[in-house]
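Asker: got a sequence here, can you model it:
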Amino acid sequence: MNFEHIILVYIIPVLAWLTIISVTLRLLVKKQSSSATLSWLMLIYLVPIVGVLAYFIFGEVKLGTKRAKAFRTLHPKYHDWLTHLSQQSALVSIPKSLQYRPLFDLNYQRLGIPCIKGNELHILDTPESIIQHIIKDIEQAQYSINMVFYIWSNKGLVEKVSQALLDAKQRGVEIRILLDSVGSRPFLKSKACRDLRKQGIDIVETLYVNLFRMFFSRIDLRQHRKIIVIDNQISYTGSMNMVDPAFFKQESNVGNWVDVMVRVNGAVSAVLNCLHTWDWEIETGMELPLFLPNCPLVPIDDYDTHSVQVIATGPAFPDDLAPQSLALAIYAARESIVITSPYFVPSHSIAEALRIAALRGVEVSIILPKKNDSLMVSWASRTFFDDLLAAGVKIYEFKAGLLHTKSVLIDNKLALVGTMNMDLRSFFLNFEVALAVEDLAFANEVSILHESYIANSDRLDSEKWLARPFYHRIIERLFFLFSPLL
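Answerer: Sure, this is the predicted structure:
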């Protein structure tokens, strides 16, 4: 028996099984949902080579040694700034005056980000209004414009944004744009990007991806935040990437993407600016100035403090903060819950919280796109429909495009709007941001927005749904089994 035969027959199989056993033991002791553990085990034992390779690449939330070290090194500095902000009594909302105090307390205790009062907020719900307001604010910028986006596509209306940025740069405004490597790859390689850089606009690619890096950090971590901060005072966040829907993913045959952005004028803009500055320093090593915000803009009374809590999540941020915040909001509901999300594959705990809310008499409505650009999500999300419909949850399918808005409205009083989808990827893998807003006027704007979505939706009929073909149920379960692996 030659040496090559010994390697082929004995050594390779032994090493393969030792690897499988090691991964199995890691899965059994790892802190994660049982569904994720079972999904990985099934994949590894059904197709061992593919399963083990997939686990090494996607199974661990590895931020990367350099990035993780930078995060740990910079954390004390930014935590100190947030602590200083928390001591500004004129800016920080008094927890006892807030009806949804547990949600705000949770994020303050885990993130160190205080709830900020006295902000003016408005919903912008058409591409034209969003871009027009952004351009107008860029034209008024005096010293800084900081941006973070997942996708930037310099077509249609976005060309006007680029021109406004060039004009601002010529006035001496410092402009720093942070773009995700995967989401913005076509733009980052484009002539339009090179031209902006030549004119002195700083554009930085974050979470860079290549085959070599996949062995040192997870390659599908995404910078999914959408943030604009102008002069530390005016800010935007929401679901819309820097794209013109008329020119974006038209080949998907789902219609134009339907999004919102929240325009904020107030002290909480400084917190969003802090997130941009933190991300920028991690990526570039360059320290940017951080300033405390001005006094509250909007008059405050005991009835309405116009309070905003920034919820920042992602790898290296506190674990489970997104689902914990969402669960707290759902359990706080007494009258109504309305949720919009393009991708609805929540954890079992969130799905159960919604079901329980409906069973205790809360009117629960979920608005989803009728057509989705993700085949897997489209099928996997339906797994929850049987139990939710049986509990009395109203499910609406939006038919006027791909509804991309991510929002939650509780009792027409508490609104959560931002970049988080209702899925495990947003909960655990993406860098996300959301605003939790206890402001009556803003909640009314969100309520009107939801009513317009429902008017353009078909409500799912429970009886017809239960009568769907049996093979549909099989496909739903098969796709759902692998949803924790995303």
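Asker: use CA for all of it now, contacts and neighbours both
Answerer: OK.
Asker: what number of residues lie near the closest residue in space to Glu120 that isn't next to it in sequence?
Answerer: Nearest residue to Glu120 in three dimensions, chain neighbours excluded: Asn265, at 5.2 Å (CA to CA, 6 or more residues apart in numbering). Using other CA atoms under 10 Å, Asn265 has 22 other residues around it.
Asker: which SS class is Tyr236?
Answerer: Following DSSP: H, G, I helix; E, B strand; the rest coil, the label given to Tyr236 is strand.
Asker: residues contacting it?
Answerer: Contacts for Tyr236 (CA atoms under 8 Å, 6 or more residues apart in numbering) come out as 226-229, 261-264.
Asker: can we see that at 10 Å?
Answerer: 121-124, 130, 133-134, 147, 226-230, 261-265, 269, 272, 418 (CA atoms under 10 Å, 6 or more residues apart in numbering).
Asker: try Leu188
Answerer: By CA under 10 Å, 6+ apart, the residues touching Leu188 are 151-153, 179-182, 194, 203-205.
Asker: repeat that for Leu27.
Answerer: Shown in contact with Leu27 (CA under 10 Å, 6+ apart): 21, 34, 36-38, 40-41, 55, 59.
Asker: measure it to Leu297 for me?
Answerer: Leu27 sits 50 Å away from Leu297, taking CA to CA, to the nearest Å as the criterion.
Asker: leaving out the residues flanking it, which one is nearest to the residue nearest the centre of the chain?
Answerer: In the chain, the residue lying closest to the centroid (CA atoms, centre = their mean) is Met420, at 2.8 Å. Sequence neighbours aside, Ser426 is the residue nearest to Met420 in space, at 5.5 Å (criterion: CA to CA, 6+ apart).
Asker: my read: the one you found touches Thr419, true?
Answerer: Yes: if you go by CA atoms under 10 Å, Ser426 and Thr419 touch, sitting 8.3 Å apart.
Asker: which of these two has more neighbours?
Answerer: Legend: neighbour count by other CA under 10 Å for Ser426 and Thr419, higher for Thr419 (29 against 23).
Asker: wait, the more buried one sits on Thr405?
Answerer: Yes: Thr419 is within contact range of Thr405, at 8.2 Å (criterion: CA under 10 Å).
Asker: shared neighbours, these two?
Answerer: Common contacts of Thr419 and Thr405, defined by CA under 10 Å, 6+ apart, comprise 238-240, 261, 341.
Asker: sort out which residues of the lengthiest helix in the chain are buried, please.
Answerer: Ranked by residue count, the top helix of the chain under DSSP state H comes out as helix 65-86. Under the neighbour-count criterion of 16 or more other CA atoms under 10 Å, helix 65-86 has 67, 70-71, 78, 81-82, 85-86 buried.
Asker: let's see this one next, to set against the first:
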Amino acid sequence: MNPHMVSTVVLVVHWVVIVILSIRVVMRRPPVGVAMAWLVVVFSVPFAGAAVYLLFGEKRLGRSRAVRIQSGVPRLTRWQASLGAQAVTVPLPIGPPGEPLRRHAERLQGFPALPGNETLLLSDFESVFDHMIRDIGAAEQTVHLCFYIWEEKGRTGEIVDALTRAAQRGVQCRAIADALGSKTFLKGLQAGRLRRAGVDLRAAWPTGLARALATRTDLRNHRKIAVIDGRVAYTGSQNLVDPRFFKQKAGVGEWVDAMVRIKGPAAASLDGVFLFDWSVETGATFEPPTVWTASGSAMPGGSVVQVVPSGPDLQAESIHQVLLKAIYGAECELVMTTPYFVPDDALLTALTTAALCGVAVTLIIPARNDSLLVRHASAAHFDDLMSAGVRIALFNGGLLHTKSLTIDGAVSVFGSVNLDMRSFWLDSEISLLVYDRDFTGRLRDLQERYLRDSERLDPDVWNSRPSRRRFVDNACRLLGPLL
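Answerer: Predicted coordinates:
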């Protein structure tokens, strides 16, 4: 075969691949920005672009995982309906943002808003570890943990000690750690110690070359959940890491996180999310917690809390819709914190519209980020936001990892979700909607603490940055749908 014929065959194959994958992208109907970004990759990088798309361009759950999810969803739905006996059935007494948001979230994911929860906002890792270790130490029946990142150093060893003691006294201890985020831990000494003590430790979304052919390898379980005896639960942004040791070489300072401790009916909702994940990872039948015994008694006058899980195993776009509904429902003020801000057009439009309508919109993000691409892609949106009146604050006290949104001082969105496409569409996430002015006030105070350690971005100074920086920011913005 002469060189001319070889080049012709290669060219023909190249265009056949492009046409087939283009049709595939169009027919799968991803968000327009995502579709266009993938088409650019496929067209511009011969063969390699096609390979990258086949590995990362589709939500391939794997056949066996998809079957386990489909078999568990009907039982999950029936259990969610059984929570209705405890649900809020009257309009929430907190003004316009709450009631439409509650109805929307329940229709999307099925979890009702449950009253009577005692909520404790924990704003530093020491208090998170102190409370969690104490609650595990008092466990009588079950301890359930699900975390994206679990590392051995620092105070995480105390969590291992507490779990080991709990398992040895007969408490059923089950834990899920993401196979990629906790890769080193799952192969380490502490994981072996847990297993020997009787803790059932599993890897979420296992990876490997063979699995990559059937499953998209960057679909991850990004949730942070701990539930003790079905009555006390934790969630938020804190992984099982000690920030004094975690990613110290990244040059961004210590990670700054927050968690909420919940005692009451909403703990059972979080336990249900964990047990559904457990059934998917282990193949066990989904057995939801008992509504009345596992949830505990409601606290009179406590917070109304609604759990919103999201991810490729459930309704992936649910948290995206919930956030848009929350933003459009604001009348006076929106304050949000996130480590990774790479909005799509819908979210960007919602934020600028709110600001132009007179809502005081504040975005607090880290001054230094551990992802260079995210840093530039995020910066590309600052011009539009500040032009609309959004206040942007750069946090200087480390890598601000808390994910929070407060609306009109009445409603909070709090959990593991970043304001980027990965959290919206790909990763398994957990969020809480808290309809309570007292809790929202405490979260708002924490946001103010972050603001005091931040520098407000000056629009005039920002607009005078070098042209080469503008170009890099805008070029990275094009990759935003893929980040």
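Asker: so after superposing, what's the score?
Answerer: Overlay of the two chains. TM-score (TM-score structural alignment, normalised by the length of the second structure): 0.96; 477 aligned residues with a CA RMSD of 1.5 Å.
Asker: circling back: list residues touching both of Ser426 and Thr419 of the first structure?
Answerer: Common contacts of Ser426 of the first structure and Thr419 (CA under 10 Å, 6+ apart): 224, 432-433.
Asker: quick one on the thing from earlier: most neighbours among the contacts of Leu188 of the first structure, please name it.
Answerer: Neighbour counts for those were taken using other CA under 10 Å; the highest belongs to Leu179, which has 28 neighbours.
Asker: now the aligned partner of that residue in the second structure: how far from Val280 of the second structure?
Answerer: Structural correspondence for Leu179 of the first structure with respect to the second structure (TM-score structural alignment): Ala177. Going from Ala177 of the second structure to Val280 of the second structure by CA to CA gives 13 Å.
Asker: so stretch 214-233 of the second structure aligns onto which residues of the first structure?
Answerer: Under TM-score structural alignment, the match for stretch 214-233 of the second structure is residues 216-235.
Asker: repeat for stretch 377-389 of the second structure
Answerer: Alignment of stretch 377-389 of the second structure against the first structure: residues 380-392, by TM-score structural alignment.
Asker: cool, and stretch 44-58 of the second structure?
Answerer: Alignment of stretch 44-58 of the second structure against the first structure: residues 46-60, by TM-score structural alignment.
Asker: where along the stretch 101-250 of the second structure do the strands fall?
Answerer: Using DSSP state E, counting those that start in this stretch, the strands found in the stretch 101-250 of the second structure span residues 114-122, 142-147, 172-178, 200-204, 224-228, 232-236.
Asker: tabulate those strands in JSON lines, adding columns for distance to Leu482 of the second structure.
Answerer: Formatted as JSON lines, those follow (distance: least, CA to CA, whole Å):
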{"stretch": "strand 114-122", "distance to Leu482 of the second structure": "33"}
{"stretch": "strand 142-147", "distance to Leu482 of the second structure": "24"}
{"stretch": "strand 172-178", "distance to Leu482 of the second structure": "21"}
{"stretch": "strand 200-204", "distance to Leu482 of the second structure": "22"}
{"stretch": "strand 224-228", "distance to Leu482 of the second structure": "23"}
{"stretch": "strand 232-236", "distance to Leu482 of the second structure": "24"}
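Asker: now for the ones you listed, which one comes closest to Ala87 of the second structure?
Answerer: Ranking the strands of the stretch 101-250 of the second structure by distance to Ala87 of the second structure, with CA to CA as the measure, places strand 114-122 first at 4.7 Å.
Asker: ok, the residue nearest to the centre of the first structure touching Asn430?
Answerer: Yes: using CA under 10 Å, Met420 of the first structure is in contact with Asn430, at 8.6 Å.
Asker: pull up the overlap in contacts between the two.
Answerer: 224-225, 313.
Asker: compare those and tell me which has the most neighbours.
Answerer: Of all these, the highest neighbour tally under other CA under 10 Å goes to Arg225, namely 32 neighbours.
Asker: which residues touch it?
Answerer: For Arg225 of the first structure, the contacting residues are 147-151, 178-180, 237-241, 275-276, 312-314, 418-420, 430-434, by CA under 10 Å, 6+ apart.
Asker: mind redoing it with 7 Å?
Answerer: 148-150, 419, 431-433 (CA atoms under 7 Å, 6 or more residues apart in numbering).
Asker: and if you look at Ala203 of the second structure?
Answerer: Each residue near Ala203 of the second structure by CA under 7 Å, 6+ apart is listed here: 176-179.
Asker: now the first structure: which of the residues you listed match?
Answerer: Listed in the original numbering, the contacts of Ala203 of the second structure still in contact in the first structure are 176-179 (both residues aligned by TM-score structural alignment, their matches' CA atoms under 7 Å).
Asker: need the residues you listed in JSON lines (columns: distance to Pro466 of the second structure).
Answerer: Shown next, in JSON lines, are these (distance: CA to CA, whole Å):
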{"residue": "Ile176", "distance to Pro466 of the second structure": "46"}
{"residue": "Ala177", "distance to Pro466 of the second structure": "43"}
{"residue": "Asp178", "distance to Pro466 of the second structure": "41"}
{"residue": "Ala179", "distance to Pro466 of the second structure": "41"}
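Asker: which one of those residues is nearest Thr353 of the second structure?
Answerer: Thr353 of the second structure has its nearest neighbour among these in Asp178, at 37.1 Å by CA to CA.
Asker: Met299 of the second structure touches Arg231, doesn't it?
Answerer: No: Met299 of the second structure lies out of contact with Arg231 (CA atoms under 7 Å); the separation is 11.8 Å.
Asker: need the residues touching each of the two.
Answerer: In contact with both Met299 of the second structure and Arg231: Gly264, using CA under 7 Å, 6+ apart.
Asker: circling back to that earlier point, what do we get in the second structure for the residue nearest to Glu120 of the first structure?
Answerer: Residue pairing (TM-score structural alignment): Asn265 of the first structure is matched to Lys263 of the second structure.
Asker: trace Leu85 of the first structure over to the second structure, please.
Answerer: Match for Leu85 of the first structure (TM-score structural alignment): Leu83.
Asker: now stretch 32-42 of the second structure on the first structure. Mean distance?
Answerer: Here stretch 32-42 of the second structure, set against the first structure after superposition, deviates by a mean of 1.8 Å using mean CA distance after the TM-score superposition for the first structure.
Asker: quick check: buried residues in that stretch?
Answerer: Within stretch 32-42 of the second structure, the residues scored as buried using 16+ other CA under 10 Å are 33-36, 38-39, 41-42.
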